[in-house]
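[1] sequence plus the predicted model coming up.
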Amino acid sequence: MLAAAGILAFGAVIVWMEVPDLLKNKRKKDFWVFSVLLTLGLGLAIAKSMRAEVPNPLEWIAYLYKPLSDFIFGLLESSD
């Protein structure tokens, strides 16, 4: 729980440093992208600190490209 509090404190410092400039310069799109990415990053960091199972994006990529990989390897192996 202490780790989660530290992560939130770190996130608050980042917000304190970045958000005033974004709002002052009226960069609303940048502000929303920053907010979404920071929230996602903080959420994943807190989940990892609590030893939650966080999915690995590489597994999803491998799953998507597996049929293409099998097809290409099949072409290369049968050309003997």
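    In hand now; what should we look at?
[2] okay, CA-based contacts and neighbour counts for the rest of this
    Fine.
[3] buried residues in the helix or strand containing Trp32?
    In this assignment (DSSP states H and E), Trp32 forms part of helix 28-49. For helix 28-49, burial by neighbour count (16 or more other Cα atoms under 10 Å) applies to 31, 34, 42, 44-46.
[4] okay if I get those residues as TSV plus distance to Leu58?
    Shown next, in TSV, are the buried residues of helix 28-49 (distance: Cα to Cα, whole Å):
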residue	distance to Leu58
Phe31	28
Phe34	24
Leu42	20
Leu44	16
Ala45	18
Ile46	20
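[5] show me what the helix holding Trp32 is packed against.
    helix 2-24 (3 or more Cα pairs under 8 Å, 6 or more residues apart in numbering; DSSP states H and E).
[6] let's bring in a second one:
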Amino acid sequence: MLKTLAILIVTAVIVLLDVPSMLKNKQKKELVVYSILLFIGVSCLIMLAVGLKIPSPVELFLYVEKPFKNILQIKV
């Protein structure tokens, strides 16, 4: 719980430092991308802090690759 709170506090400080200048300069597209990436990063950090397993991107690749490998009958 304490780790999650620390992550949220640091995130709030980062947002308070970055977002006002983006709004002032009318960088709306950049703000959307920034918000999405920040949300993904904070979500991953919180999941790690509470002990949830985050799957590796390699696992996704293997999941997608397996049907093609079976169709083409490639042996590795």
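    Happy to help now that I have it. The structure presented is a predicted model; accordingly, all values stated were derived computationally and were not measured.
[7] would you pull the TM-score for this pair?
    TM-score for the superposed chains, counting by TM-score structural alignment, normalised by the length of structure 2: 0.80, backed by 75 aligned residues with a Cα RMSD of 2.1 Å.
[8] before we move on, back to that, average gap between the helix holding Trp32 of structure 1 and structure 2?
    In the superposition against structure 2, helix 28-49 of structure 1 averages 0.7 Å from its aligned positions (mean Cα distance after the TM-score superposition for structure 1).
[9] and that helix, how far out from the chain middle?
    Relative to its chain's centre, helix 28-49 of structure 1 lies at 8 Å (Cα atoms, centre = their mean, to the nearest Å).
[10] next secondary structure after it?
    helix 57-77.
[11] can you pick out the most distant pair from the buried residues of helix 28-49 of structure 1?
    Phe31 and Ile46 (22.0 Å; Cα to Cα).
[12] and stretch 24-42 of structure 2, how far out from the chain middle?
    The answer for stretch 24-42 of structure 2 is 13 Å, by Cα atoms, centre = their mean.
[13] and if you look at stretch 34-53 of structure 2?
    With Cα atoms, centre = their mean, you get 6 Å for stretch 34-53 of structure 2.
[14] before we move on, back to that, let me know the angle separating the helix holding Trp32 of structure 1 from helix 2-24.
    Going by axes from the mean of the first three to the mean of the last three Cα atoms, to 10 degrees, helix 28-49 of structure 1 is angled at 180 degrees with respect to helix 2-24.
[15] which among the buried residues of helix 28-49 of structure 1 gets closest to Phe73 of structure 1?
    Nearest to Phe73 of structure 1 among the buried residues of helix 28-49 of structure 1: Leu44, at 35.8 Å, using Cα to Cα.
[16] many thanks, have a good one.
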